[in-house]
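A.B. asks: Quick check, what structure comes out for this input:
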Amino acid sequence: MIPQTSFTSNHNATSGFFALFYKEVKRFWRVSFQTVAAPVLTAILYLMIFGHVLEDHVKVYGAINYTSFLIPGLVMMSLLQNSFANTSSSIIQSKITGNLIFVLLAPLSHFEFFAAYVLAAMVRGLVVGLGVLLATCWFTDIHFEYPLWIVTFGLLSSAVLGALGLIGGIWAEKFDQLAAFQNFFIMPATMLSGVFYSIHTLPAVWQTISHFNPFFYMIDGFRFGFFGASDVSPWMSLIIIGAFLVIVGLIALRMLASGYKLRH
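C.D. replies: Here you go, the predicted model:
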């Protein structure tokens, strides 16, 4: 028979996990005009500008028009940036205001802490990504050749950026440092990952460099789900993203377990 104290402890931990997850989802949803609607509008503006200017000048994947090619890239770019923003902004705000201590005092393991934040980041990323897809698919014909690949890469990529946001939020001690992490790492890696172009249009040296960018595999694999065509094998992209998720996940868990920059 399981002792009553053990049951109570497990029940409290489970309740704590869902409470933290709910808090993080509600935090971004309460300002959804800023956290959801604004990124969707930004993506539409990107599509209108780049699609109009480059439609007749850029050829990708044979018969696929450029606007159709651009939409999955914009969906994934929005998903990545917002998944990162959710965890990173929450952690840094809690550290600066001093209320992070109340979360740390809760009966939660570092894994439950990690899971609650990352899952909430995934929810925001996927909501924004879906919003961008629904808002942009009216501009041109869009195909869904392999929906399972779309869902798989969407889930994995949002988890990776949620974990990266956790790392960035824990590491940063002020908003300037977090902005530097985002502006000098997340933003360049996203913009140079093939959102607006196929890497086969690049010179050989830049194609080689692109293969060292894990964000490239996220977008390329995601785009494969729409068109059944990609710059590299989707299985290779899946393996690389999976390995990257394990690496950043272990780093984030280690930082949480050690209390790095969380306990003063």
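
A.B. asks: from here on, contacts and neighbour counts on C-alpha atoms
C.D. replies: OK.

A.B. asks: Please compute how far stretch 134-146 lies from its chain's middle.
C.D. replies: Offset of stretch 134-146 from its chain centre (CA atoms, centre = their mean, to the nearest Å): 21 Å.

A.B. asks: Run through who's touching it.
C.D. replies: 40, 44, 47, 67-68, 71, 224-228 (CA atoms under 8 Å, 6 or more residues apart in numbering).

A.B. asks: and that stretch, how far apart are its ends?
C.D. replies: 18 Å (CA to CA, to the nearest Å).

A.B. asks: can you check stretch 205-225 too?
C.D. replies: Termini of stretch 205-225 sit 27 Å apart (CA to CA).

A.B. asks: Switch the contacts of stretch 134-146 over to a markdown table, and while doing so, append secondary structure to every line.
C.D. replies: Formatted as a markdown table, the contacts of stretch 134-146 follow (DSSP: H, G, I helix; E, B strand; the rest coil):
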| residue | secondary structure |
| --- | --- |
| 40 | helix |
| 44 | helix |
| 47 | helix |
| 67 | helix |
| 68 | helix |
| 71 | helix |
| 224 | helix |
| 225 | helix |
| 226 | helix |
| 227 | helix |
| 228 | coil |
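
A.B. asks: For the comparison step, fold the sequence that follows:
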Amino acid sequence: MHEARLLGFRTLLYKEVLRFWKVSFQTVAAPVLNAILYLLIFSHVLERHVTVYGEIAYTTFLVPGLVMMSLLQNSFANSSSSLIQSKITGNIIFVLLPPLSHREFYAAYVIASVARGLFVGCGVLLVSLPFVSLPITSPGWILAFAVLGGGLLASLGVIAGIWADKFDQLAAFQNFLIMPLTMLSGVFYSIHTLPQVWQEISHINPFFFMIDGFRYGFFGQSDVSPWLSLTVVSVSFVLLAVLTLAMLARGYKLRA
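C.D. replies: Down below sits the predicted model:
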């Protein structure tokens, strides 16, 4: 039974990775292009007018934020779109029939989603290199926040995919929750440029800690302590993972 479940986990993981990789022009290349357009537009407008942390050029500051934003959004999109499509087309039954535990089900979707996020993030980083000279101060911090952030958004994507009954509901989840939290997380600015009240509001946005901690890995500077960011992101990931596993264990909106 253990080997059968392990085989089922590997098969589901392979299916989810293959699902986005077979259409990588849409799932990987298109998000990379979107991020580069952000970079070109914002750098052209603000490069000569804004410096961050005293000496870092705005374009250089912007790149890690765009990398992490793309990673997070695509981690969410992968798990959420896969589940909602399976539910609407009815083929979710073929995922639920094998002897998979809810933990293996969760792990397969999250790992595949993090993989897509990392592919997109690396693509954005590589395409950005001709435009900036980007230092890398602490690769460990970069990897830690990339994996934890991707896992957190992948978990949120599983929750959204389970909860939503149609694409409109999933689009609302993304447009009214994921997008605002991402855009207001400090991707395009340092929160120290904001009025004090908005700085305080930013500190209740977990996306801010993901972006800020990830950026610390490049510059060795951040708006808050990277240890605080790591704590907030880790706790948020654990809480979401527990919630997602509880929903899967109950078969919420998946099993009749």
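
A.B. asks: thinking again about what came up before, counting neighbours, which of the contacts of stretch 134-146 of the first structure comes out on top?
C.D. replies: Neighbour counts for these, by other CA atoms under 10 Å, peak at residue 71, which reaches 28 neighbours.

A.B. asks: corresponding residue for residue 244 of the second structure in the first structure?
C.D. replies: Taking TM-score structural alignment, the alignment pairs residue 244 of the second structure with residue 252 from the first structure.

A.B. asks: Apologies, that question was intended for residue 253 of the second structure.
C.D. replies: In the first structure, residue 253 of the second structure lands on residue 261 (TM-score structural alignment).

A.B. asks: Verify the stated contact: that match with residue 168.
C.D. replies: No: using CA atoms under 8 Å, residue 261 of the first structure makes no contact with residue 168, being 11.2 Å away.

A.B. asks: Give me the more crowded residue out of the two.
C.D. replies: residue 168 (25 against 14).

A.B. asks: The match of residue 244 of the second structure and residue 167 touch, don't they?
C.D. replies: Yes: proximity of residue 252 of the first structure to residue 167 meets the contact threshold set by CA under 8 Å, at 5.5 Å.

A.B. asks: before we move on, the earlier item: run through the residues that contact the match of residue 244 of the second structure.
C.D. replies: Taking CA under 8 Å, 6+ apart, one finds 114, 163-164, 166-167 in contact with residue 252 of the first structure.

A.B. asks: Helices along the stretch 101-250 of the second structure, start to end?
C.D. replies: Taking DSSP state H, counting those that start in this stretch as the criterion, the stretch 101-250 of the second structure carries its helices at 102-128, 139-163, 167-173, 179-183, 196-202, 206-219, 226-250.

A.B. asks: Comparing those helices, which comes out most buried?
C.D. replies: helix 206-219 (a mean of 26; mean count of other CA atoms under 10 Å).

A.B. asks: What residues in the first structure pair up with that one?
C.D. replies: Going by TM-score structural alignment: helix 206-219 of the second structure matches residues 214-227.

A.B. asks: Centre of the chain to the matching stretch, how far?
C.D. replies: That offset, for stretch 214-227 of the first structure, works out to 13 Å (CA atoms, centre = their mean).

A.B. asks: Apart from its neighbours in sequence, what residue is nearest residue 178 of the first structure?
C.D. replies: Among residues not flanking residue 178 of the first structure along the chain, residue 172 sits closest, at 5.4 Å (CA to CA, 6 or more residues apart in numbering).

A.B. asks: would a markdown table of the contacts of stretch 134-146 of the first structure with distance to residue 129 of the first structure be doable?
C.D. replies: Converted to a markdown table, the contacts of stretch 134-146 of the first structure look like this (distance: CA to CA, whole Å):
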| residue | distance to residue 129 of the first structure |
| --- | --- |
| 40 | 8 |
| 44 | 12 |
| 47 | 14 |
| 67 | 17 |
| 68 | 16 |
| 71 | 10 |
| 224 | 16 |
| 225 | 15 |
| 226 | 14 |
| 227 | 18 |
| 228 | 20 |
